[in-house]
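Participant: Any chance you could fold what I've pasted below:
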Amino acid sequence: MPYTIDLSNRQPFASGYNRQCFRHPENPLLCLKVLRPENIEARFHRQSFVKKLLGKRRIDDNVQELKAHHQSAIRQLIAQGQAETVWRHLPRFHGSVQTSLGAANVSELLQDEHHQPAETLEQYLQRQGFDQPMQEAVRRFCDWLQNTGILTRNLLPHNLVVVEREHQPELYLVDGLGAPSIPDKLAAVPAWRQRYISRRIQRFYLRIEWELSDRQQSWEHSQKL
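Facilitator: Predicted coordinates for the structure are as follows:
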């Protein structure tokens, strides 16, 4: 019988609509991402009839994340011996395990100097604003996206965490990797991929502006380019 990690008496350190994040009970340097099945079910029932025909796997964030780590850009970098480039702005990924709460994706738990889960970019902006160190960190992160060709969904501040590296802040994408609606053959075309990434970066800067605004306009209105 396969080993199951018991999370029954554990509290998540972070919760989103679709998933919860737990410290691995046997290795505090690892994060376990577990689906919230009740919310996945509710999300599925809100889908149109046509989308329901595609099944629940397309809205299973763990399945989509596993697939995202096998996208062509990441596979090529690893095959070329450039794995460290991949993990420059992504937590190291360790696949999937079984827990008492269901399947969990396992990744590196990014921490602050007090060994607590690192703060999100959203929290940093609320505390520090878009100061010079963070402007430079965002530029390095965006350069990494363009140089590697790694695809993401829209870049949201609560899906990025801030970690101190060599006396400067660096951004790591902890959720939203991959472009599930994009066919693999199209994603492999360099020119198309660069246009797609440039669009994500434009929206990212708009989102940062919106986070720091009075938010009188909704994000949905503000993001229109």
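
Participant: going forward, measure contacts and count neighbours with C-alpha atoms only.
Facilitator: Will do.

Participant: Just the helices from the protein, written as ranges.
Facilitator: Listed from the start of the chain, the chain has helices (DSSP state H) covering 37-45, 49-52, 61-68, 72-79, 83-86, 121-128, 132-148, 184-187, 190-212, 219-222.

Participant: any idea which of the ones you listed is most buried?
Facilitator: Per residue and on average, the most neighbours among these fall to helix 61-68, with a mean of 18 (mean count of other CA atoms under 10 Å).

Participant: from the middle of its chain, how far away would it be?
Facilitator: Here helix 61-68 is found 10 Å from its chain centre; the criterion is CA atoms, centre = their mean, to the nearest Å.

Participant: name the helices or strands packed onto it?
Facilitator: Judged by 3 or more CA pairs under 8 Å, 6 or more residues apart in numbering; DSSP states H and E, the packing partners of helix 61-68 are strand 27-35, strand 102-108.

Participant: right, and residue 108 touches residue 92 too?
Facilitator: Yes - if you go by CA atoms under 8 Å, residue 108 and residue 92 touch, sitting 5.1 Å apart.

Participant: To check against the first, give me the structure of this:
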Amino acid sequence: MIDLSGIEPFASGYNRHCYRHPDDPALCLKILRPENIEARFQRQAWPKKALGRARIDDNRQELRAHQQQAIRALIKDGHNELVWAHLPQFHGAVETSLGLANMSELLFDDHGVPGETLEHYLKHRGFDQPIRDAADRFCKWLLETGILTRNLLPHNLVIIDRGGQPELFLVDGLGAPAIPDKLATLPPWRQRYIGRRIRRFYLRIGWETGDRSTSWEASQKL
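Facilitator: Next up is the predicted model:
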């Protein structure tokens, strides 16, 4: 068991805390915040409550997302490098003193600098050509691999310098939990699904870099 006594998270979202592995600072440990999970569960309407708490367990969903058909097939065929070209390497669930954690690569660039989120980059530097090119490579990778994601949100993408150019890495939002496994195995359906995620991604970037006079939710209804 990994002892996290006295260690503070280096980052936190609403549902999870992120810790550095005490014996290997190149690894990230994601641990649920049970109090927030419970509060989120209690806010839901009763039909969703009937589905249980597991459906809002981000660690459980992340484990399932890494078992999706596209990733399994690529790894089975020896294409590990392609899988991790735009994802942090994932090492599964481990026991810690704070409960189960999902363990994955902590992303640094070639100079040992932690990556910034695409959201932060867009806010301060806009959608410039290097990041346009990085976004294009990322989207082509999605289409090539058939890896399924949820909606691609800029705060869930991190920019890492690799080989002298920026690359986008998806650190949250992998998988499509509402999609039946059998449907996800059909290449034409996967391509249409990914194409919709990509179109929505660019719309979101346009909103992030625009005047944001309306909310993201309202902008989609215009």
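
Participant: returning to that earlier point: just put the helices of the first structure in TSV and tack on distance to residue 5 of the first structure.
Facilitator: Formatted as TSV, the entries for those read as follows, by distance: least, CA to CA, whole Å:
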stretch	distance to residue 5 of the first structure
helix 37-45	18
helix 49-52	31
helix 61-68	17
helix 72-79	29
helix 83-86	28
helix 121-128	30
helix 132-148	34
helix 184-187	34
helix 190-212	36
helix 219-222	39
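
Participant: looking at those, which is closest to residue 22 of the first structure?
Facilitator: helix 61-68 (14.2 Å; CA to CA).

Participant: so where is the closest one in the second structure?
Facilitator: Using TM-score structural alignment, the residues of the second structure aligned to helix 61-68 of the first structure are 58-65.

Participant: go on, stretch 163-172 of the first structure?
Facilitator: In the comparison with the second structure, stretch 163-172 of the first structure aligns to the range 160-169 (TM-score structural alignment).

Participant: Show me the contact partners of the matching stretch.
Facilitator: Stretch 160-169 of the second structure is contacted from outside by 85-88, 107-110, 114-116, 118, 130-131, 134-135, 137-138, 157-159, using CA atoms under 8 Å, 6 or more residues apart in numbering.

Participant: which residues touch the most centrally placed residue in the second structure?
Facilitator: If you average the C-alpha coordinates of the second structure and look for the closest C-alpha using CA atoms, centre = their mean, you land on residue 172, 1.7 Å from that point. Applying CA under 8 Å, 6+ apart, we find residue 172 of the second structure in contact with 156, 157.

Participant: Over to residue 105 of the first structure?
Facilitator: Contacts here follow CA under 8 Å, 6+ apart; on that basis residue 105 of the first structure touches 32, 33, 34, 62, 66, 94, 95, 96, 97.

Participant: Most widely separated two among these?
Facilitator: Spanning the widest gap among the contacts of residue 105 of the first structure are 34 and 94, at 14.1 Å by CA to CA.

Participant: Compare these two (neighbour count), which wins?
Facilitator: Counting neighbours by other CA atoms under 10 Å for residue 34 of the first structure and for residue 94 shows that residue 34 has the greater number, 25 against 14.

Participant: Alignment lookup: that one to the second structure.
Facilitator: Taking TM-score structural alignment as the alignment basis, one finds that residue 34 of the first structure is matched in the second structure by residue 31.

Participant: Now do that match against residue 135 of the second structure, distance only.
Facilitator: Using CA to CA, to the nearest Å, one obtains 29 Å as the distance from residue 31 of the second structure to residue 135 of the second structure.

Participant: Just tell me what residue 183 of the second structure corresponds to in the first structure.
Facilitator: Under the alignment (TM-score structural alignment), residue 183 of the second structure maps onto residue 186 of the first structure.

Participant: just residue 148 of the second structure next, same as before
Facilitator: Aligning on TM-score structural alignment places residue 148 of the second structure opposite residue 151 in the first structure.

Participant: tally of neighbours for residue 116 of the first structure?
Facilitator: A count of neighbours around residue 116 of the first structure, defined by other CA under 10 Å, yields 12.

Participant: JSON lines please, covering the helices and strands packed on helix 61-68 of the first structure and showing distance to residue 56 of the first structure.
Facilitator: Conversion of those to JSON lines gives the following (distance: least, CA to CA, whole Å):
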{"stretch": "strand 27-35", "distance to residue 56 of the first structure": "12"}
{"stretch": "strand 102-108", "distance to residue 56 of the first structure": "15"}
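
Participant: Relative to residue 147 of the first structure, which of these is closest?
Facilitator: strand 102-108 (23.0 Å).
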